[in-house]
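Student: Coordinates for the following, if possible.
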Amino acid sequence: MSSPEDRLAALGLALPEVAAPLAAYVPAVRSGAHVYTSGQLPIAAGELLKTGKVGAEVTPEEAYELAKVCALNAIAALKSVVGDLSQVAGIVKVVGFVASEPSFTGQPQVVNGASELLGEVFQGAHARSAVGVAVLPRDAPVEVELIAEIR
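Tutor: Below is the predicted model of the structure:
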């Protein structure tokens, strides 16, 4: 059986360094059998990949890809707490925030970028919310957080 790290490698993905917090919080925290990540932005190599509202400056397709980056950052935050991703029994819940222009209603399809990646890496489904918001930190188009169950 392959590990989550093996599945990431098979997808051609490597975990990034854990993004430094933008304020007074930690990237992830364990409580009992669960790890809760803070909201993760689409940051790569220390840079926000895109800014703006989905449905205006950012296309839904771009936002879908950015949600994948958020999920990859969330996995890195998760690993920073558990050490070995094989300790993750599954992803329990994902919350995706999409900074949207007012008439945009495709938040679920955007957050599918994160959900589909997490489903491939951890081989399972999770509960989820996909929420449209007016603005996110640093004018990011997408933010994703998750709750994982640990063995």
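Student: contacts and neighbour counts: CA atoms only from here.
Tutor: Fine.
Student: packing partners for the longest helix anywhere in the chain?
Tutor: For the chain, the longest helix by residue count, based on DSSP state H, is helix 60-82. In this structure, helix 60-82 makes packing contacts with strand 28-31, strand 34-37, strand 43-44, helix 107-122, strand 142-150, judged by 3 or more C-alpha pairs under 8 Å, 6 or more residues apart in numbering; DSSP states H and E.
Student: Which of these has the highest mean neighbour count?
Tutor: Between the helices and strands packed on helix 60-82, strand 142-150 has the highest mean count of neighbours, a mean of 24, where neighbours are mean count of other C-alpha atoms under 10 Å.
Student: One more, please, to line up against the first structure:
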Amino acid sequence: MKSVSQNIEALGLVIPDAPKPLGNFAPYLLDAGYLYISGQISIDANGDVIRGKLGQDIDLEGGIAAARCCGIGILARAQAAVGDLEKIAKLVKLGAFVNAVPNFSDHPKVVNGASDLMVEVFGPEIADHVRFAVGSSSLPANAAVEIEAVFRVDA
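Tutor: Predicted structure coming up:
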């Protein structure tokens, strides 16, 4: 079995430095062995927000890519919190909001972009998680997707 860092390298991922939060809140909280990651909006590799509504401005494939970018942001926050992603024992939950028009119904498919990334990085045993994926009429900075996470961490 490959390590998390080997998986990241094989995927060609670059985990950026975690950005500062956009408000008066903690970007993450480590409590009693659980790491809570605040919502990460869809930011691309250039640091630009992926903006727009699914079903209007962005197609399904673009939404999946935006959710994957949220997943990379989650990894950046987790790395900032614990120093080494190898300390992640379990992805417990992802909670996702998809900026979408009212008749858009593929929210779960969009959020697969983040779920699939977590499985690719951590492997299916660690990344087997619960989640929700709901539509939203708007998100901060008109982001396409926002996702939060909960991990269990080894000391």
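Student: Which residues outside the longest helix of structure 1 are in contact with it?
Tutor: Outside of helix 60-82 of structure 1, the residues that reach it under the criterion C-alpha atoms under 8 Å, 6 or more residues apart in numbering are 15-19, 27-30, 35-44, 49, 54, 85, 88, 106, 109-115, 117-118, 141-146, 148.
Student: That helix against structure 2, how far on average?
Tutor: Superposing on structure 2 places helix 60-82 of structure 1 at an average distance of 0.5 Å from its equivalents, by mean C-alpha distance after the TM-score superposition for structure 1.
Student: how far off helix 107-122 does that helix point, in degrees?
Tutor: Between the axes of helix 60-82 of structure 1 and helix 107-122, defined by axes from the mean of the first three to the mean of the last three C-alpha atoms, to 10 degrees, the angle is 40 degrees.
Student: Report the angle between helix 60-82 of structure 1 and strand 142-150.
Tutor: Taking the same axes, to 10 degrees, one finds that helix 60-82 of structure 1 is oriented at 40 degrees with respect to strand 142-150.
Student: after helix 60-82 of structure 1, next one along is what?
Tutor: Beyond helix 60-82 of structure 1 on the C-terminal side, the first helix or strand identified by DSSP states H and E is strand 88-99.
Student: Can you tell me what sits against that next one?
Tutor: By C-alpha under 8 Å, 6+ apart, the surrounding residues in contact with strand 88-99 of structure 1 are 52-54, 82, 107, 110-111, 115, 118, 122-136, 139-151.
Student: Once aligned, what mean separation remains between that strand and structure 2?
Tutor: Per aligned residue, strand 88-99 of structure 1 averages 0.6 Å (mean C-alpha distance after the TM-score superposition for structure 1).
Student: tell me which residues of stretch 127-142 of structure 1 are tucked away?
Tutor: By neighbour count, and taking 16 or more other C-alpha atoms under 10 Å as the criterion, the buried residues in stretch 127-142 of structure 1 are 128, 130-133, 135-136, 140-142.
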